[in-house]
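>>> Below are the sequence and a predicted model for it; my questions follow.
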Amino acid sequence: MKYKYPILPGTAEWKNFKSTAEMIDACNIPSDVLANLSTKELWDVCLQYPLLRQYTASNSPYRGIQGIIDVFNGLTELMRRDDAHKVIYGYYLTEEIANINNTKNKGAYTFDFCAIELILAQKPIISRFSREEKLNVLTTMLEKYDEKSSYSEYFGMFGKVATAFAANKYAEATGKTKRADNEQFRLFTEEMLLADASHVDTILSELVEYQKSTK
């Protein structure tokens, strides 16, 4: 079953909206359709959500994604699906960042890819993985970070921050010690609020060492 949003940005109907609330209402999926979408189909629909990139407007992109989950019934439903973690991770694992070369809007691609990482970083998703699976996700995220590094002109600092934050969530979920001695580190690892960019490199280095220690 396929679903297409009835009104899209750039159309005359979209331009007639007077508020974000109207846009949100127009993008919510009819309940009868939502109930009949497989998890894979639902995930594909969520990836096309017209307002997904609004998470970048938040001081905390992590909280921005959570806000979208709260108002978009597609993502709300996805968080409830027992197999959502497998579907999202399966997509993330197989998505080659080199695909950015074939994308006209490279900026949009980077924001969409980072959104996937932040959706993976949500508690309902993390909690469904076994410890071994969480370690696999952590390894994949570090590999994706290396891939992102080859396209740093597009992903920039935001791409690095998103991976560091999401990967750290998985590391902590498997036993990595939380930093309790530094408020700035705490704000980043818990809320994705970045006060010092150098902390990202520190966390990534720690994640690499932690990942090696679990092998």
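Thanks, I have the structure now.

>>> going forward, measure contacts between C-alpha atoms and count neighbours the same way
OK.

>>> And the next helix or strand past the longest helix seen in the chain?
Counting residues, the longest helix found in the chain (DSSP state H) is helix 152-173. Heading C-terminal from helix 152-173, the first helix or strand you meet, by DSSP states H and E, is helix 183-191.

>>> got a list of contacts for that following helix?
60, 62-63, 165, 168-169, 179-180, 193-196, 199 (CA atoms under 8 Å, 6 or more residues apart in numbering).

>>> What is the most widely separated pair among those residues?
For these, the maximum inter-member distance is 21.1 Å, found between R63 and A180 (CA to CA).

>>> Comparing these two, which residue is more hemmed in?
For R63 versus A180, neighbours defined as other CA atoms under 10 Å are more numerous around R63 (18 against 9).

>>> can you pull the contacts of the more buried one?
Counted by CA under 8 Å, 6+ apart, R63 has contacts 55, 191.

>>> Which of the helices or strands spans it?
helix 61-71.

>>> next, the one to line up against it:
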Amino acid sequence: MRKIELFVIAMLWSSVASAQLSLRWNYPCKPGTECWNALTSVAERQNACQIKGIDLKTLSTEELLLITMEHPFFRSYVAHDSPLEGLGFALEGFNGFEEFKRRPDAMKAACEIYFKEDFSKVEAFPDSAEMGAYSLKWIGVELIMSDKALLNQMSSREKTDFLKRLHASLLIKQRYRDVFGGISDAVTAYIFDKVMHSMGIEIVESQFYADGIVAFEERLIARDPGLIELLLNKFTEYVKNH
């Protein structure tokens, strides 16, 4: 994805930004401000998003994630062929996210924030733009939770409990498929596959072409919709048996 596209995406989502959160630090320079408009490159705008004026170590792990979720480029992963690479590009060098990933309780914090969210609230949103911004924000959190290092912060029992809660959230989101779309199913299937791998269980290796599996497992690119369907069916089966 070209960097110029980040300009457009950030400005697009600025018009449907979520309500201000009670955070001890928020972005003083963001789309719609004079400061932001005065910057002329993506690199300058990424630098303007760095957390400054507060010691990162004084911010809780939850605060670091919530701040990351409000990053002006956070939702721009959707414009990339690979949402994983897109999110990495959007948050490249962001000190708040880097500090979050260093925390030993990063996955615990992500789960606490994610599983408290009631996805059925989309019913009350006034328009599709707000619905889209909302869904992309929470799918972005799912992408973060798919990180191997974060998944490995959980024990085997915690992984099983995590999958049960993730499946329950999936069922709610699937009631609003027009809002969350196929990318939600794909990311959830990806997380399930990653957790299974971390427990030494292989799901799809013998049933699909090798290049298709590699594209999915390394870049979250699903060339065969049957792969997502299989993983979600296996996910449901796993939850029923555990």
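Thanks, I have it. Fair warning: this is a prediction, and the values are worked out from it, not measured in the lab.

>>> List the TM-score for the superposed pair.
Superposed pair, TM-score by TM-score structural alignment, normalised by the length of the first structure: 0.91. Supporting alignment: 214 aligned residues with a CA RMSD of 1.8 Å.

>>> hmm, back to that, after superposing, tell me the mean distance of the longest helix of the first structure to the second structure.
By mean CA distance after the TM-score superposition for the first structure, the fitted helix 152-173 of the first structure averages 1.5 Å away from its aligned residues in the second structure.

>>> The second structure: matching residues for that helix?
Aligned by TM-score structural alignment, helix 152-173 of the first structure falls on residues 177-198 of the second structure.

>>> what do you get for stretch 5-17 of the first structure?
Going by TM-score structural alignment, stretch 5-17 of the first structure sits over residues 27-39 in the second structure.

>>> so how far is E44 of the second structure from the residue positioned nearest the centre of the second structure?
Centroid-nearest residue in the second structure, with CA atoms, centre = their mean: G140, separated by 1.8 Å. G140 of the second structure is 23 Å from E44 of the second structure, where distance means CA to CA, to the nearest Å.

>>> E142 of the second structure now?
The value you get for E142 of the second structure to E44 of the second structure, if CA to CA is used, is 28 Å.

>>> quick one: what's aligned to Q50 of the second structure in the first structure?
By TM-score structural alignment, Q50 of the second structure lines up with N28.

>>> er, K137 of the second structure actually
So, by TM-score structural alignment, K137 of the second structure is matched to D112.

>>> again with K234 of the second structure
So K234 of the second structure corresponds to E206, using TM-score structural alignment.

>>> Any idea how far the one helix or strand its match maps to is from the middle of the chain?
Using DSSP H and E, E206 of the first structure sits within helix 198-213. Mean-position distance between helix 198-213 of the first structure and its chain equals 20 Å (CA atoms, centre = their mean, to the nearest Å).

>>> what does stretch 79-91 of the second structure give?
10 Å.

>>> For it, which residues meet the burial criterion?
82-84, 86-91 (16 or more other CA atoms under 10 Å).

>>> Report the two members of those separated by the largest distance.
S82 and L91 (14.4 Å).

>>> related to what we said a few turns ago, got the end-to-end distance for the match of stretch 5-17 of the first structure?
15 Å.

>>> can you pull the buried residues of it?
For stretch 27-39 of the second structure, using 16+ other CA under 10 Å, the buried residues are 29-31, 36.

>>> Mind putting those into TSV with secondary structure?
TSV is the format used below for those (DSSP: H, G, I helix; E, B strand; the rest coil):
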residue	secondary structure
C29	coil
K30	coil
P31	coil
W36	helix
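
>>> and of those residues, the nearest to H71 of the second structure?
Using CA to CA, the buried residues of stretch 27-39 of the second structure come closest to H71 of the second structure at K30, 8.5 Å.

>>> The closest one against P72, yeah?
Yes. Counting by CA atoms under 8 Å, K30 of the second structure touches P72, with 6.4 Å between them.

>>> what sits in contact with each of those two?
With CA under 8 Å, 6+ apart, K30 of the second structure and P72 have common neighbours C49.

>>> got the contact list for the closest residue to A166 of the first structure other than its chain neighbours?
Distances taken as CA to CA, 6 or more residues apart in numbering place A121 nearest to A166 of the first structure, at 5.1 Å, with adjacent residues excluded. By CA under 8 Å, 6+ apart, the contact set of A121 of the first structure is 166-167, 169-170.
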